[in-house]
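Chemist: build me a model:
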Amino acid sequence: MGRRQTLRARHGGYVRRTHAGKPGKPGAPGRVLARDLGWRREARSAWWCGLGLGGALLLADVARGSVNWPRGGCWTVIAMTLVAVLWPPYVTAGENWLAVRGLLRERRVRTDLLTRVRRSDGMSPRLVLRDVAGNRVEFDPKVLTANPLLWHHLDRGVRRARESGLLREGAMPLGALADRIDSEGARRLLRSAGLE
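Modeler: Prediction:
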């Protein structure tokens, strides 16, 4: 019996994919209990940046008197490309799952069946989660800092995965993130009480 069959047997078959391609019990859609509250603001900013760049390029062409359909189409494509590059992923969570929806598709992991958590540091830091079914999500850890309810749902699932012995890699990035979220929360409480 292979590792994946053993995990399926141990967890009652929860690793199966549903007909929609999402991990979890077949037919259980999973209610959204937490979401990224700053996403709308960031999405609006992406649109405004794209519109601003496209408008500036078009106005420059109008001022020079060289505007035509192909050039206008080119500026529109450049503006839409900027919107696509700046478009923020939308992070939601529920009971034992976390989803990240990009511009074209949504990826989802079972947080209670996580096998690996790592932090990827680069120009923008990313938190990468992988579950036993091979599903993977990647997002900015600042989303968890700004949305304690999202962190709560992820943390509960991570604890279950750790207790079942599935999660063996990822204690350090999660510990550092938990400390950061706790200190941010304490700072917010002090600020709201007028003690900071």
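
Chemist: from here on, just use CA atoms for contacts and neighbour counts.
Modeler: Fine.

Chemist: from Ala9, how far out is Gly134?
Modeler: Gly134 sits 17 Å away from Ala9, taking Cα to Cα, to the nearest Å as the criterion.

Chemist: again with Gly175
Modeler: With distances defined as Cα to Cα, the gap from Gly175 to Ala9 amounts to 30 Å.

Chemist: likewise for Leu57?
Modeler: Applying Cα to Cα, one obtains 59 Å for the distance of Leu57 from Ala9.

Chemist: next one: Gly30
Modeler: When distances are taken as Cα to Cα, Gly30 and Ala9 turn out to be 22 Å apart.

Chemist: for the spatially closest residue to Gly170 that is not a sequence neighbour, list the residues it contacts.
Modeler: In space, and not counting its chain neighbours, Gly170 is closest to Val117: 4.4 Å by Cα to Cα, 6 or more residues apart in numbering. When contacts are counted by Cα atoms under 8 Å, 6 or more residues apart in numbering, Val117 is found next to 127-130, 167, 169-171, 173-174.

Chemist: ok, Gly73 next?
Modeler: Contact partners of Gly73, counting by Cα under 8 Å, 6+ apart, are absent.

Chemist: give me the three-state assignment for it.
Modeler: Going by DSSP: H, G, I helix; E, B strand; the rest coil, the secondary structure assigned to Gly73 is helix.

Chemist: please provide the structure for the following sequence as well, for comparison with the first:
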Amino acid sequence: MGRPDASGEAANNLEWMQELWSAVRCAGVLLSLLLLVDWGSGRIALWRTVLWFALAGLLFVVLYPARVSAGGNWLASRRLVREQRVRTDLLVSVRCLDGISPRLLLRDALGGRVEIDPEVLVRNPQLWLRLDEGAGKAAADGLLLCGQAALRRLSARMDRETARAVFKASGLD
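Modeler: Alright, predicted model coming up:
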């Protein structure tokens, strides 16, 4: 896989476009089904059609995936309206938030805060390498006071996934 290049080119979530199209498809299927049911029952009306479009739009907004990217000492997560960014070389806290959907919460010394799905890092090793490189610098500088254990767990998971991919590619799985 190799180290990220030093040219400053950003690493991006490679599956973002696929996730975006999934959100569009889900909203489109919901809208189609609701309109089909209304048409089939003979109850189609302008106000109901507007309501179904609004409902499908709301589903799209909820399902819209965060676009995660990382570059030289930064990591960003862009949602529909705003972007959150942290300086990875100035990280002070990394927390794993458990729940229905596990999240990784990163905070830097400048007040930046980013919340991402750790699965994005697992599926995109270049993003992980950029984060790990910056977090290593923050830890070496004594800034990263909370979260080294969370990063070690994530690093171990990355190693397991990489080994699993190598075994699968070589036919040893």
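
Chemist: any idea what the TM-score is?
Modeler: Overall, the chain-to-chain superposition scores 0.94 on the TM-score scale (TM-score structural alignment, normalised by the length of structure 2); 167 aligned residues with a Cα RMSD of 1.1 Å.

Chemist: need the counterpart of the residue nearest to Gly170 of structure 1 in structure 2.
Modeler: The pairwise alignment with structure 2 assigns Val117 of structure 1 to Val94, based on TM-score structural alignment.

Chemist: its match is in what secondary structure piece?
Modeler: For Val94 of structure 2, the enclosing helix or strand under DSSP states H and E is strand 91-97.

Chemist: roughly how far does the residue lying farthest from the centre of structure 1 sit from Leu59 of structure 1?
Modeler: Summary for structure 1: using Cα atoms, centre = their mean, the residue whose C-alpha lies farthest from the chain's mean C-alpha position is Gly65, with a distance of 44.2 Å. The spacing between Gly65 of structure 1 and Leu59 of structure 1, counted by Cα to Cα, is 10 Å.

Chemist: so the lengthiest helix in structure 2 matches what in structure 1?
Modeler: Scanning structure 2 for the longest helix, with DSSP state H as the assignment, gives helix 16-41. Applying TM-score structural alignment, one finds that helix 16-41 of structure 2 aligns to the residue range 39-64 of structure 1.

Chemist: so how far is the matching stretch from its chain's centroid?
Modeler: Stretch 39-64 of structure 1 has its C-alpha centroid displaced from the chain centroid by 25 Å (Cα atoms, centre = their mean, to the nearest Å).

Chemist: flag every buried residue along it.
Modeler: Using 16 or more other Cα atoms under 10 Å as the burial criterion, the residues of stretch 39-64 of structure 1 that qualify are 39, 42-43, 45-47, 49-51, 53-55, 57-58, 61.

Chemist: repeat for stretch 115-134 of structure 1
Modeler: Under the neighbour-count criterion of 16+ other Cα under 10 Å, stretch 115-134 of structure 1 has 115-119, 126-133 buried.

Chemist: end to end, how far does that stretch reach?
Modeler: 9 Å.

Chemist: so where do the strands sit in structure 1?
Modeler: Under the criterion DSSP state E, structure 1 contains strands at 34-35, 90-94, 97-101, 106-110, 114-120, 126-131, 136-139.

Chemist: if we can go back for a sec, any chance of JSON lines for the contacts of Val117 of structure 1, columns distance to Asp155 of structure 1?
Modeler: Conversion of those to JSON lines gives the following (distance: Cα to Cα, whole Å):
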{"residue": "Leu127", "distance to Asp155 of structure 1": "13"}
{"residue": "Val128", "distance to Asp155 of structure 1": "14"}
{"residue": "Leu129", "distance to Asp155 of structure 1": "12"}
{"residue": "Arg130", "distance to Asp155 of structure 1": "14"}
{"residue": "Leu167", "distance to Asp155 of structure 1": "12"}
{"residue": "Glu169", "distance to Asp155 of structure 1": "15"}
{"residue": "Gly170", "distance to Asp155 of structure 1": "12"}
{"residue": "Ala171", "distance to Asp155 of structure 1": "11"}
{"residue": "Pro173", "distance to Asp155 of structure 1": "12"}
{"residue": "Leu174", "distance to Asp155 of structure 1": "9"}
